[in-house]
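J.: I'll drop the sequence and a predicted model, then ask my questions.
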Amino acid sequence: MTNIDFDHPDYFANIEDVFSAFQEMSWQVKKGIFACGDDEQLQKIQAKVPVVFYGFGEENDFQARNIVKSTEGTTFDVFVRNNFYDTFSIPAYGDHNVLNSLAVIALCHYENIESKVIQSQLETFEGVKRRFSEKKVADQVIIDDYAHHPTEIKVTIEAAKQKYPDREIVAVFQPHTFTRTQAFLNEFAESLNKADMVYLCEIFGSAREIHGKLSITDLKEKIDGAEIITEDNISRLKKHGNGVILFMGAGDIQKFQEAYENQLQV
């Protein structure tokens, strides 16, 4: 379990409602649970099986320390119940990827897999589709990410800044569902303001809600210098030629990316 965060506001009433769903699942686990101990909600999880905690805090069973971030990736030491275990390197960026790797290390440790095997696999892991999926088109760095929650947007922008500290980070974001946008309007603005420039696409609805009570303008007004972008005026991104363009969203944000890539190849 990586975290418990409030989301899907069209289904869950609040964070307590989300926690209840996780707690119900936890009672059904047969062997064991690996959970991020840095997460306030996960600290309260109860189970009939052992719960192994991982994270940055000293109270965790598996702890990441001495984290070194660079443009090539991230290196960190792992301590198991305050005893040094080994050093690991990942070709990935952001604290969330350190935590994800730590969860894998903890699981492998319990399965008695040697650290050198874990190290080798982590060093060559290329990630998953639509999570910081990077490409270069006509000298323009483009990153595609499924991020559609404020927390995901925040860590994706931070990861881009780690890899490209000297470049402008440009966020192109398409909100997914009206209820989520309304519930997290301020949080979306706070996360997106971490980018150097923000472009917003129209809100993508869902099968349960085609229309909503707010528009993309409501979000735009909360973000410094943000602009609304469409497929027809996507070429305005060209002025960020030396920047890193982050396309984020869970709807059809990829059509905006494809439109821009076509512009670059003209």
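T.: That came through fine.
J.: When you work out contacts or count neighbours from here on, use the C-alpha atoms and nothing else.
T.: Fine.
J.: Hmm, residue 87 and residue 122 touching each other?
T.: No: applying CA atoms under 8 Å, one finds residue 122 not in contact with residue 87, separated by 11.4 Å.
J.: If we go by neighbour counts, what in the longest helix along the chain is buried?
T.: Identified as the longest helix of the chain according to DSSP state H is helix 95-110. Of the residues in helix 95-110, 95-99, 101-103, 105-107, 109 count as buried by neighbour count, 16 or more other CA atoms under 10 Å.
J.: Which strands or helices does it pack on?
T.: The contact analysis (3 or more CA pairs under 8 Å, 6 or more residues apart in numbering; DSSP states H and E) places helix 95-110 against strand 33-36, strand 51-55, strand 62-70, strand 73-80, helix 115-123.
J.: Quick one: residues in contact with the last one.
T.: Translated: helix 115-123. Here helix 115-123 makes contact (CA atoms under 8 Å, 6 or more residues apart in numbering) with 86, 88-91, 101, 105, 108-109.
J.: which pair in those residues spans the largest distance?
T.: 91 and 109 (20.7 Å; CA to CA).
J.: For the stretch 101-250 of the chain, which segments count as strands?
T.: Per DSSP state E, counting those that start in this stretch, the stretch 101-250 of the chain carries strands over the ranges 133-137, 140-145, 169-174, 197-200, 227-228, 244-249.
J.: Dump these to a markdown table, plus mean neighbour count and distance to residue 217.
T.: Shown next, in a markdown table, are the strands of the stretch 101-250 of the chain (neighbours: other CA atoms under 10 Å; distance: least, CA to CA, whole Å):
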| stretch | mean neighbour count | distance to residue 217 |
| --- | --- | --- |
| strand 133-137 | 14 | 28 |
| strand 140-145 | 20 | 23 |
| strand 169-174 | 25 | 12 |
| strand 197-200 | 22 | 9 |
| strand 227-228 | 16 | 8 |
| strand 244-249 | 25 | 17 |
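J.: so can I have JSON lines of those showing distance to residue 13?
T.: Compiled in JSON lines, these are given as follows (distance: least, CA to CA, whole Å):
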{"stretch": "strand 133-137", "distance to residue 13": "33"}
{"stretch": "strand 140-145", "distance to residue 13": "27"}
{"stretch": "strand 169-174", "distance to residue 13": "23"}
{"stretch": "strand 197-200", "distance to residue 13": "27"}
{"stretch": "strand 227-228", "distance to residue 13": "30"}
{"stretch": "strand 244-249", "distance to residue 13": "23"}
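J.: try it against this one:
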Amino acid sequence: MELSKINRVYFIGIGGIGMSALARYFAKRGVLVCGYDKTRTKLTETLEREGILISYLDESGSLPCAFLDNHDDTLIVYTPAIPKDSKILNHFKNQSFSLKKRSEVLGIISKGMFCIAIAGTHGKTTTSSIVAHILKDTGYDCTAFLGGITSNYNSNVLFGANNVVVVEADEYDRSFLTLHPDVAVITSMDADHLDIYGDKSQLEESFHLFAGQLKAEGSLYVHEGLPVKNAITYAANSTADAKAENLRVEGSKFVFDYSDQTQQIKDLNLMLPGKHNVGNTTVAIAIALKLGISADKVKQAVANFKGVKRRFEYIVDNEKQIYIDDYAHHPEELKACFDALRQLYPEKKLTVIFQPHLFTRTRDFADEFAKVLSTADDLMLLDIYPARELPLEGINSQFLLDKISLADKQVCSKEFVINYVAKTKPELVLTVGAGDIDTLIEPLKNTLNHV
């Protein structure tokens, strides 16, 4: 299907962060965009205010007239998280509509463009957002499809006037193999999505296949230590080809020097805390310099990057309380988040509210989760967020809690969390997880601001 011939698009699961970015892109092109999602959220409400018609009823009768019959100019985009028995999904299948996954549509859009694709089991949203921001802020420009809401632009899609596109390449169900990038980045290859891949070796094989999708004259960047050959390596405080050096904390900012085999930039200021984010920024700098952007412009862009919503996002920051929200849902992500908190606030007691994401992930990484969560000072576990999965016998938050070697720990409800925070007035609070834990943000914010 050619992009220029698409006049109508229907999104099944339009409220997803990646799906909503595509919906906004097509709406900007003047295409008729409609969609379905299971629940109304702030994001779907924003899409509705932008003129996109959304239904929350999984019935073919809820479809707009424009999508009842099949037409050559109509595209249906669906997320793998949609149940196979979805009535809307099966309506389009039975009518032989053209159905594509989000990744396939990104392949259609990026075809013929200069594509910068960021892949990795974690770090890809922040890295792709930093890359896109540097290109925008310096005037180089780009279009970008991101897996989070960037704070600088308050959006997950950016529109550019040139032929450059930045995409977050998702490894889930090998989606990223629809892309053929000019610049590719692999941030991490930790075991994840084992419900899809079976074991880590299969996951790693998919990343090798992704690296093989690189165009003939393309550039491949991988985090130092990953088992990928013929690549430019990067990392913070290392011997990589592109590296951050002299890393230090000044106030609430991380300051570092950048160097590669040809250039050096001194005293870069980064608002995003954590060594892992310094690493993410390092590869973004390397790409920008490779594209010919001046070091001075890059330095300025890095300094004014405000981050991504739900990626170490400060919700409350005053003399009495600090409340940070983060999307981390893998043990390595949790460890990086905790490490950043300890570097910034070594003397403060850390109260963590964590919502495990997926029964299979909780089962597969229970020991790793337990090891990281045991380093908190006070821990509250919410019930596991199932997302696309059905429950697994014996796998629940109590199963995880029993493995955690921490005295102050409990499984509790969201209501208990709000009351507990109001009563105990903790000085450093972290909500963390990829499910619906973000519904706690406003209540906790209000609670802490009235302490």
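T.: Received the coordinates, thanks. Please read these numbers as outputs of a predicted model, since none were measured by experiment.
J.: quick one: TM-score?
T.: The TM-score (TM-score structural alignment, normalised by the length of the first structure) is 0.89; 258 aligned residues with a CA RMSD of 2.1 Å.
J.: picking up where we left off before, need the buried residues of helix 95-110 of the first structure in TSV (columns: distance to residue 162 of the first structure).
T.: Listed next are these as TSV, based on distance: CA to CA, whole Å:
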residue	distance to residue 162 of the first structure
95	10
96	13
97	12
98	13
99	16
101	17
102	19
103	22
105	23
106	25
107	27
109	29
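J.: Among the residues you listed, which one lies nearest to residue 158 of the first structure?
T.: Set against residue 158 of the first structure, the nearest of the buried residues of helix 95-110 of the first structure by CA to CA is residue 95 (8.8 Å).
J.: Which residue in the second structure aligns with the closest one?
T.: Aligned counterpart of residue 95 of the first structure in the second structure: residue 275 (TM-score structural alignment).
J.: Give me the spatial nearest neighbour of that match, chain neighbours excluded.
T.: Leaving out its chain neighbours, the residue that sits closest to residue 275 of the second structure by CA to CA, 6 or more residues apart in numbering is residue 236, at 6.6 Å.
J.: how many neighbours does that neighbour have?
T.: 26 (other CA atoms under 10 Å).
J.: what's the spacing between it and residue 158 of the second structure?
T.: For residue 236 of the second structure, the distance to residue 158 of the second structure (CA to CA, to the nearest Å) stands at 28 Å.
J.: What lines up with residue 187 of the first structure in the second structure?
T.: Mapped onto the second structure by TM-score structural alignment, residue 187 of the first structure lines up with residue 368.
J.: Same question for residue 207 of the first structure.
T.: The pairwise alignment with the second structure assigns residue 207 of the first structure to residue 388, based on TM-score structural alignment.
J.: and residue 242 of the second structure, what pairs with it in the first structure?
T.: Under the alignment (TM-score structural alignment), residue 242 of the second structure maps onto residue 62 of the first structure.
J.: show me what contacts its match?
T.: Residues near residue 62 of the first structure by CA under 8 Å, 6+ apart: 52-55, 78-81, 102, 106.
J.: swap the cut-off to 10 Å and go again
T.: Residues in contact with residue 62 of the first structure (CA atoms under 10 Å, 6 or more residues apart in numbering) are 34, 36-37, 52-56, 78-85, 102-103, 105-106, 109.
J.: What remains of those residues once you look at the second structure?
T.: For the contacts of residue 62 of the first structure, the aligned pairs still in contact in the second structure (both residues aligned by TM-score structural alignment, their matches' CA atoms under 10 Å) are 34, 36-37, 52-56, 78-81, 83-85, 102-103, 105-106.
J.: Any chance of a ChimeraX selection covering the buried ones in these?
T.: Buried residues among those (16+ other CA under 10 Å), as a ChimeraX selection:
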select :34,36,37,52,53,54,55,56,78,79,80,102,103,105,106
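J.: From residue 11 of the first structure, how far off is residue 228 of the first structure?
T.: Separation of residue 228 of the first structure from residue 11 of the first structure (CA to CA) stands at 29 Å.
J.: how about residue 36 of the first structure, what's its match in the second structure?
T.: Matched by TM-score structural alignment, residue 36 of the first structure corresponds to residue 223 in the second structure.
J.: now the closest residue to residue 99 of the first structure other than its chain neighbours: how far from residue 96 of the first structure?
T.: When the adjacent residues along the chain are set aside, residue 99 of the first structure lies closest to residue 55, with 6.1 Å between them (CA to CA, 6+ apart). Residue 55 of the first structure sits at a distance of 10 Å from residue 96 of the first structure (criterion: CA to CA).
J.: between the two, what contacts are shared?
T.: Contact with both residue 55 of the first structure and residue 96 is made by residues 2, 102, according to CA under 10 Å, 6+ apart.
J.: Map residue 212 of the second structure across to the first structure for me.
T.: If you follow residue 212 of the second structure across to the first structure using TM-score structural alignment, you land on residue 27.
J.: likewise residue 315 of the second structure?
T.: By TM-score structural alignment, residue 315 of the second structure lines up with residue 135.
J.: circling back to that earlier point, is it true that the match of residue 187 of the first structure touches residue 332?
T.: Yes: assessed by CA atoms under 10 Å, residue 368 of the second structure is found in contact with residue 332 at 8.4 Å.
J.: Let's check: the centremost residue of the first structure is which one?
T.: Among the residues of the first structure, the one closest to the centroid is residue 152, at 3.4 Å (CA atoms, centre = their mean).
J.: ok, it touching residue 146?
T.: Yes: using CA under 10 Å, residue 152 of the first structure makes contact with residue 146 at a distance of 8.4 Å.
J.: Find residues that contact each of the two.
T.: In terms of CA under 10 Å, 6+ apart, residue 152 of the first structure and residue 146 are both contacted by the residues residue 248.
J.: any idea how far the equivalent of residue 76 of the first structure over in the second structure is from residue 268 of the second structure?
T.: When the second structure is aligned by TM-score structural alignment, the residue opposite residue 76 of the first structure is residue 256. Relative to residue 268 of the second structure, residue 256 of the second structure is positioned 5 Å away (criterion: CA to CA).
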